[in-house]
Each structure stands twice: as structure tokens, then as C-alpha cells.
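Chemist: Dropping a prediction and its sequence here:
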Amino acid sequence: MRVPKLRLHRPHLRVSQSQSAFASGNARWTNLDLDPVPRAGRLWGPLSFISYWISDAFNAATWQFASSIIAVGLSWRESLGIVALSFFIISFVIAANGAVGSIYHIPFPVIARASWGFWGSYIAIISRVILAIFWFAIQNVNGANAVKAMIGAIWPSFLTMENTIPENQGIETNTMIAYLVFWLVQFPFLCIHPNKVRWLFVAKSIIVPAAWVAILVWAFVAEGSGALFEQRPSVSGSQYSWVWLASMTSVLGNYATLSVNQSDFSRYSRVSAKWQLLYIPLLPIIFTFISFIGIAASSAGWSRYNTASIPWDPIELISHWNSRAARFFGAFSFALASLGVNISANSISAANDLMALLPSFIDLQRGQIICGVISWALVPWKILESANNFLNFMSAYAIFLGPIAAIMLWDYWLIKSQKYDTVALYQPETNIYRFNKWLVNWRAVVSFLVGVVPSLPGLANSVNAGIDVGVGVHPYQFGWLLGFVGTSLVYVALSYAFPVPEALVDRAVLADEVYDAGEIEGVEEGGVGMGEREGRGPGLVQGHGGVGKEKGFAVY
């Protein structure tokens, strides 16, 4: 009797990809995860988005906003005012760019092609992915510190473990162990699709707020308002103004990422784009409240434990608690907070960007895993050594994203009159978003440089204080606002002065038209031109110079 051979499925370097109706035979620009989300995959409703933002807001960085601003010379009043104003401003941009994803159900890297061109979009994508991985790494440090406190509450000698890592490395052995533990616990979540991971946000939006409100109650019971509420600004004159602007730029920088790529999540929406307007009142309220918790808790800890400096790091505050159970559960809330925000704001965003760079080899799951692996090489614990370093990093984070957000916002809502051709965003052959033979919109590139260049001297000075740039440091101190406004003016002016008629389509072409039709007429090599709608039914695209009809595309 012949025993059949057992066939083992070897892992493939290339990602699994059916023939895409949007790629039209050219897999260079998409894969299954980059294609528009079909109706069956749109599972995010109002509860999902509300819990997502509550989950995203409750993290150690938000706690540290106001307290780190106080550490550089302002009072608690100015701190809360800066946080409220910053999120009021950024909420409009998040809502506007997020609405595009909920209408067209496509991610940020694909939307960027409409304003930057196919190859030009890589400027925005690479800028975004670098910062996403950096922030992922920083949240790993926050999570590691929380895990360290949790282990220390169970095993106190862990906190006094002998350090075998050189002091100049900026991290101790027990912290590195905690970093590894947090990373390993986090790893399975990097393999979960956004439609399923939304339940993590729901759980976090219940557990973490409850824990932090309990800490707020403790703060007022322990020390009332605390000495911090009696402090006045320690800076004045022009220095006060520049510190104020620099602090606002730092707060804006933290969520400048989602002002660019909110569509990576809103693409899964099953509800109207109008729900994105919920962010405008919601975000300033939530983030200001969390910052207030950070101020109250830091103030109580400063007064109660007579610390030499304000414990703006919440884990430092928790370490003073006598109750080991309280230390464990308090630290657990911050570990969960870091885990949730790392998935919601960083790993999924980085994965979308990495997919767009190499769609044949990277899907959403692989992209998240790559993000997690690369984060080890960034030595993020050195960024968080002090309040000033934290603010400097956040400022640097913002100067690149303000211009990108501005270009995308005005391109859709003003220049293109809220009309994109979804099919053309996957097919440069249609000539709609080609711009030129290099597939780059020079208007976006020039506008981006105008928004970024003025802040570069200040960025160099923040990285190396030995580089004296004089007054050149000031543009950097309000880099997000300067970049956003400057880029907006230049991009709109260039787009009207040098219009691209092919990109101004007569009507919006949505993904559902293609999915409903189940077929698409593609442009053959015989010639390409501006795509037209010939009235043959939804989703059928005809190009001048040669038309070929291809059927049998998989609809998923």
C-alpha cells in the first residue's frame, strides 16, 4: 500500500493577492489590504469610533502634556488652555481628512496619490511611517515602565536588581526585561485585523478611564488641590510667548499623525462621514480632562511625598504608593493604555504605509510586525529622559506632518471639489493622477518644502544644542502652525495658477460602483488619456486611444 506524501505549505515571500479590480492587472500599486474596504468589511459604527478615541486619548503621553508644559515654566492654567486650544484646532483637520476615508473607504497612502501623484506620495508616506515607528517605540518605553512597576509590586527585589547594562545606554537591566515582556505581550495584537482589534479599544475605554478617575479622586482626597495649583509661570516677556508656542506645537505634534492618516481607520466605517464631525467637540474635552488628571495627580504626589521635582511621569508617582495592590493595578492601567494607543495610532498606521511601499511583499499583518521589530533599533528611552527632550521630540514630530495634512485637506475639499476617482487612484495609466511622466505633483512637493524648510534650523538646534541658529529657532517653535498655514497658501495658489484639468473629474467614482458592477474596463497599452464616464453603468472606465474590456476580476 502506497502512503501518500505529506505536502507542507512553505511560507511565501509574496503576499497572497487575488486579481484586483482596482489594480487592473498591475499589482504594483495595491494588494487586498490596500484595496477599498468592501461593504462586508465595514464594521466600525459610532460606538467603535467613540471607544477608539477614548482609548487613544487615555495614554501616558496625554497625562504628561500639561505636566511637562509646567516643567518648562508655565502654570497649570496655561497648560490646560494650550491643550484645549491645540485639540480644538487639530480636531478640524482630523475630521476633514478622516471624512475622505469614510466616503471612499481607502487608506491614507492611496488618498495621498490624488494630491502628490503616485511616486510623489512616497514623500508623505515615508515621512509618516518613520514617525509612526518612532512613536510606537516610545509607547513601548511607557509600557515597559508600567510593566516594571507591575513586576516590582509583586516582586520588590526586581526593582533593585543589579544593572549589567552600561550607564551611558540610558536604560537598566530590569527596565530592559520589562521592555521585552511588554513587547512580547503586545506582539499577538500586531497580528489582528483592525475590524477585530476594535474590541480592544472598547475594553480599554472602560478599564483605563475608571482607573484614572480613581487616581483623580485619590489626588484630591490625599492633598486637596496641591501646591502645584498655586504656582505661577516662571517665564515672562518674549520667553513666555515662545515657550507657549513651543508647548502648543508639541501638543499638536502628538496627534498630527492622525490628522494625516485618520482614514486608515475611518475607511472601515459603516456610517455617514458626518460622524467624523463628532471629533470637534469630543477631542478637546477628553484630552483636556485627562491633562487635568495629570496635573492634579502630579500636584498631589509632589506635595504628599515631598519629591525634589514634580513627578510628571505617572509611573514615578505610582512608585511612591504604599499599597502593592494599588501600585500593580495603577501600573496595569498605564500598560493597557500604552498597548491600546500603540495599536490604534501607530502600528496599523505604519503597516498601511509599509504596504504602500511594497504591496507585493507586505500586507497589514506583516507591516505591523515589521514596525514592532524596527522599533527596537530606535533607542526610544533616550528621548524620554527629560521633559525638555520629550517636548523637543514632539515638536520635531509635528513640522513634517502639518504640511502633509494641509495638502491633503485642501486638495480634496477645495481643489478637487470633493470628487475623487477611486479606480484612477490605483491605476496611473488612466492619466488622471499622473501629473507628469514621473508621477509626481510638483505643486505638492514645492508646498511641502515651503512649510518644512523654515523649521529646519530650529530642528538642528534641538538635536544638537551646540549648533547656534540664533532667531532661526523660532519658526521651529510653532512649526506645525507655520507649516500648515504656509503650505496651505502655497499649495492652493499653485494649484489654481497651474491647474491639472485631468484630475478635476466630473463626478466622484466610489468603490461601491466597481464592487456592484463586478467588472471594469481598463486602459490598454495602445494609449492612455483622461478617463471618461460613458453612461454605461457604474464603475466602467473608458480611456481614449484604445479600450479593452477585461472580465473575471475578483470582487471581495
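Modeler: Looks like it came in fine.
Chemist: For the rest of this, base every contact and every neighbour count on C-alpha atoms.
Modeler: OK.
Chemist: so what's Phe390 closest to, chain neighbours aside?
Modeler: In this structure, Phe390 finds its nearest non-sequential neighbour in Leu384, 5.4 Å apart by Cα to Cα, 6 or more residues apart in numbering.
Chemist: Could you check how far the one you found is from Pro501?
Modeler: Spatial separation of Leu384 from Pro501 under the definition Cα to Cα, to the nearest Å is 48 Å.
Chemist: and the two? which has more neighbours close in?
Modeler: Neighbours per residue, other Cα atoms under 10 Å: of Leu384 and Pro501, the larger number sits with Leu384, 18 against 11.
Chemist: The more buried one contacts Met394, doesn't it?
Modeler: No: distance between Leu384 and Met394: 10.7 Å, which falls outside the contact criterion (Cα atoms under 8 Å).
Chemist: Helix or strand for Phe361, just tell me which one.
Modeler: Counting by DSSP states H and E, there is no helix or strand that carries Phe361.
Chemist: Equivalent analysis for the one 10 residues further on, please.
Modeler: Following DSSP H and E, one finds Cys371 within helix 364-374.
Chemist: If you count neighbours, what's buried in that helix?
Modeler: By 16 or more other Cα atoms under 10 Å, the buried positions in helix 364-374 come out as 364-372.
Chemist: Take this one as well and set it beside the first:
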Amino acid sequence: MQLQVEENGIVTLTPEGENLIKDSAMYNEGLRPTRKNEHHWTAYNFASLWIGMCICLPAYSLAAGLISIGMNWWQAVGTITLGNLIVLVPILLNSHAGTKYGIPYPVFARLWFGSRGAHIPAIARGIIASGWFGINCWFAGAALDTLLVAMSGWANVPGHLGISFVFMWLLNVVIAYRGPEAVRRMENWAAPTLIVMSLALLVWALTSAGGWGPMLSAPSKFTTTGDFFKVFFPSLTGAIAFWSTLALNIPDFCRYAKTQKSQIVGQSTALPTTMGLFSFIGVAVASATVVIFGEAIWDPAALLAKFSPIVIFLGTLGIILATVTTNVAANVIAPARAVENIWPRKFTYGFGVIVTGLFSLLLQPWFILENFGNYIFGWLGTYGALLGPIEGIAIADYWFVRRRQLQLTELYQPNGRYSYKGGFNQKAIWALLIGIGINVVCKYIPGLEFIWDNAWIVGLLVSMLLYSWFMNKDQSLLSPTEYKKFTKQISG
């Protein structure tokens, strides 16, 4: 029986396929494969998605923070641009699976970790997204607090910063509750708005600092190449880890792509260019603050406080918009789907959004942002060591082990082909543990700390190679003959 149809590189279920799984405990409306009419996202939709996500306060702080630890402007921009070009590779590789089969990230994870083991990478991604959710809300809350302090007697209200944070947290939860399709509509108009506001900030820095020369003339504080590389490699890992989260759950968005070309073109043009431009703006503005105020200010809320109330008002609106476009797209859908996947017949996407918001409070974003060391070396570096091995397993499974051929209906069967033993793929778990373990051990061995500094890349490569070796001739693999048996081919 042919249970799926492949047309122009997009696989959807036949009516027989849908009937086979619709009553499964692992199936619901949010987790099912997308249908043919739901593949409607164009290259512009993906470009606007990335523009809206990249123009955010953590990205600004990452770039400006590299200045504060000693880099000059081109070292900082180059580090971030290189990191985004590197992470674009796994983003596009995992996007192919989401586009071709129309499955969200937790269902994709069932393929390589098993029907129950999928909770391991899904929840890991969800925890990190919850942390980012809180970080973005904290940035926006601080900006709102700055606005209210400048325009009223808000400074006399006890706990005023905490109140501002809670308000922004609630606003983000309410908007996120509306679902992923609302993201596409919001990003369409938010992306050009954020571009204009970012360029306006750059113009202010340029004119106030007296031109490019004074603004970008600050030399690097590193006197030797060795001193620079001690900071460069962990900073590069941080730049990669920044979007390594989306490299995992990008199928949550690409499952709606019209074609493979639309997602490839949209993402390849928008991600590296937007992050490169916005990191330059962050670096330029931080450098300008040294000229203008005598110190490098990498906190946008602290910078806002230097302006008049009307500028603070407009800047706060921009920060709120940047926070919402990033948070709803990048930091809610993944954990909400992870919660939904725990009990598909009972837990909804909306319930997952609420759990995400509550968990973000437990991760204490105010501590992560207490200083730049916590942010890039602690937060970004640590979760980069976790996500690298997971991404290596995902890429190896889809591209090298299964060669892009799978049976959709089996992903929704508790005891199906991809359930492995007891719902867990032990081979994936071992590849993950070894990939993480090598990085952690090297962190504490003198002379091997550089392995930890490059934890994302090392973990990805180690787990990718191990998983490919472990899964050679695994019983879950489809032969080309079996794939043709289940799949009806329709030429364009």
C-alpha cells in the first residue's frame, strides 16, 4: 500500500496514510505532517523570519560585548559573520528534512532517538529556548523600565524593574499563544520596520561620533596572536551557538516551505547578511559610545537612558518589536512543541507556551546577563557543547544513514520501525554522551582546553561520525525498494 506521495521533492501522506495514524497516541494536529496546501512559505517569508529574529537585543549585545573584551571592530564583526556562515550549514541540512517531509522538530527527533527517546533532544532544545525567552523579556523589560523612569516618577515605585519585566513577559506569552502562522504574518511587516530603525541607530552613531574614523579607530587590545586566539575560539563558539538552537528545530518552520529552493534562498541570503550588518551596527554604536560618553555601553537599555524621553519612547517601541519577533519565532515554538510531544493527545501548543514562559523564570535571565562572561562563556558556550552533538546526530541520520528516505507513518507508531528498543535508540544516546563527554573532560585537562573552546564543532563531528558508524545496516533503515513500495512518485 502506498502511504505517501512525493511530488517535486515534497512528501505528503495519502488519505490511507492519514487514516492509519490519525488515532495514534503520538499524533495530533500540531505534530502531524503538513499537507500539500500548507506548503506555502516563500523565500520572502523565510528572509523576513530571519531578519526579524536576527535584529534582537542579544545579537546587539553579543557584537558590542566583543568590543568590551578587547576586539576591534573588524575582529568582532568577522568573528560573528564566520560563526553564522558555519551554523548556516546545519540549518540548511536540517531544513531539507522539514521541507521534504513536513514534520516538526520533535517528530524529526523520533527518527534518530526513538519514539520515547525523542524527548531527550526535544526537551534539551526546549530548556535552552526557555532561557532565551527569559533573556529577551529581561532586555525588553529593562528598556520599558528606562522609558517609564525617564517620563514619570516610576523610579520611586518599589521593584519597578521587576514589574516592567513581568509585563513584558506576559505580553510575549500572550502573543506567542496565537501560534506559528501568526509569526509569518507578523514578520512580513516587522522585518522592514526593524531594518529602518537599526539603520537610524547607525546614522546617530556616525553623526554623533564625528564620522567613521573616531568611531572605528579603537585598536585591538590583544598584543599577540596567541592572546587573540584565546578569546577568538570561545567567542566563535558563542557566535555559532547563538543560532545552533534554530539549526535543530528549523523543521518547525521549513515544514511549511513551498519548495526546497524557497527555504534555501530565503535563509542563505537573510541570516549571514542580517547578522553581519546588525553586528556591525552593534559594534559601531558601542565604539561610538566610547567616543561620546567615554565608555563602551553594550546594554541597549543603558544606552537608551542617555537620550531624551521622545527618543527613549521610540527606542522602547523598537526594542519591544525586536523582542516579540525574536521570542515568538525562535524561543517559544520549539519548547511548546516539545511539551506537546510529551502527551500529544492531552497537551496542546497553547499549554506548551505557558509552560515555556513559567520555566523561563526558573532559569533567572537576570543572572545570565549580569556580566558578559556569564553570557558568552557561560550560557552560550555551555549549551553549544550540548547542541553540537545533537545536531551531528540529526545530520548523520538523515543524510548519511537513511539518505533522505523514510516512512512517515512509522514516525507516529509507538511500536513502529523508529521505536527501536523500548522507544529509545541506544546508539543515538551513546553517540550523544560520548560527544558531550569528550568536550567536558578536555575542559579540565591542561593543554586540551582548546577542545572545550570549540565544543560545538568538536561535539558535532564526533557524534556525527560515531552515529554513522553505530547505525550502519540498522534494522530501521529503508531500502530503496521499500521506499518505492510505500511512496507514490509524481513528476513535476
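Modeler: Thanks, I have it. Computed from a predicted structure; not experimentally measured.
Chemist: Which neighbouring elements make contact with the very next helix or strand once past the helix holding Cys371 of structure 1?
Modeler: Where DSSP H and E defines the elements, the next helix or strand beyond helix 364-374 of structure 1 is helix 387-410. Where contact means 3 or more Cα pairs under 8 Å, 6 or more residues apart in numbering; DSSP states H and E, helix 387-410 of structure 1 is packed against helix 60-71, helix 76-104, helix 108-116, helix 121-154, helix 237-261, helix 442-452, helix 473-477, helix 479-497.
Chemist: Indicate which one of those helices is closest to Thr422 of structure 1.
Modeler: Thr422 of structure 1 lies closest to helix 76-104 among those, at 7.1 Å (Cα to Cα).
Chemist: Tell me the counterpart residues of the closest one in structure 2, please.
Modeler: Alignment of helix 76-104 of structure 1 against structure 2: residues 73-101, by TM-score structural alignment.
Chemist: mean shift between the matching stretch and structure 1?
Modeler: Once the two are superposed, stretch 73-101 of structure 2 sits an average of 1.0 Å from its aligned residues in structure 1 (mean Cα distance after the TM-score superposition for structure 1).
Chemist: in that stretch, what counts as buried?
Modeler: Quick answer for stretch 73-101 of structure 2 (16+ other Cα under 10 Å): 73, 75-77, 79-88, 90-101.
Chemist: do stretch 422-429 of structure 2 as well
Modeler: Residues 423-429 are the ones in stretch 422-429 of structure 2 that count as buried (16+ other Cα under 10 Å).
Chemist: picking up where we left off before, highest average neighbour count across the helices and strands packed on helix 387-410 of structure 1?
Modeler: Of all these, helix 108-116 has the most neighbours on average by mean count of other Cα atoms under 10 Å, namely a mean of 27.
Chemist: Tell me how far that helix lies from the chain's centre.
Modeler: Distance of helix 108-116 of structure 1 from its chain centroid, counting by Cα atoms, centre = their mean, to the nearest Å, is 16 Å.
Chemist: re earlier: of the buried residues of helix 364-374 of structure 1, closest to Ala214 of structure 1?
Modeler: Gly372 (32.0 Å).
Chemist: any idea what the closest one aligns with in structure 2?
Modeler: Gly372 of structure 1 maps onto Gly357 in structure 2, by TM-score structural alignment.
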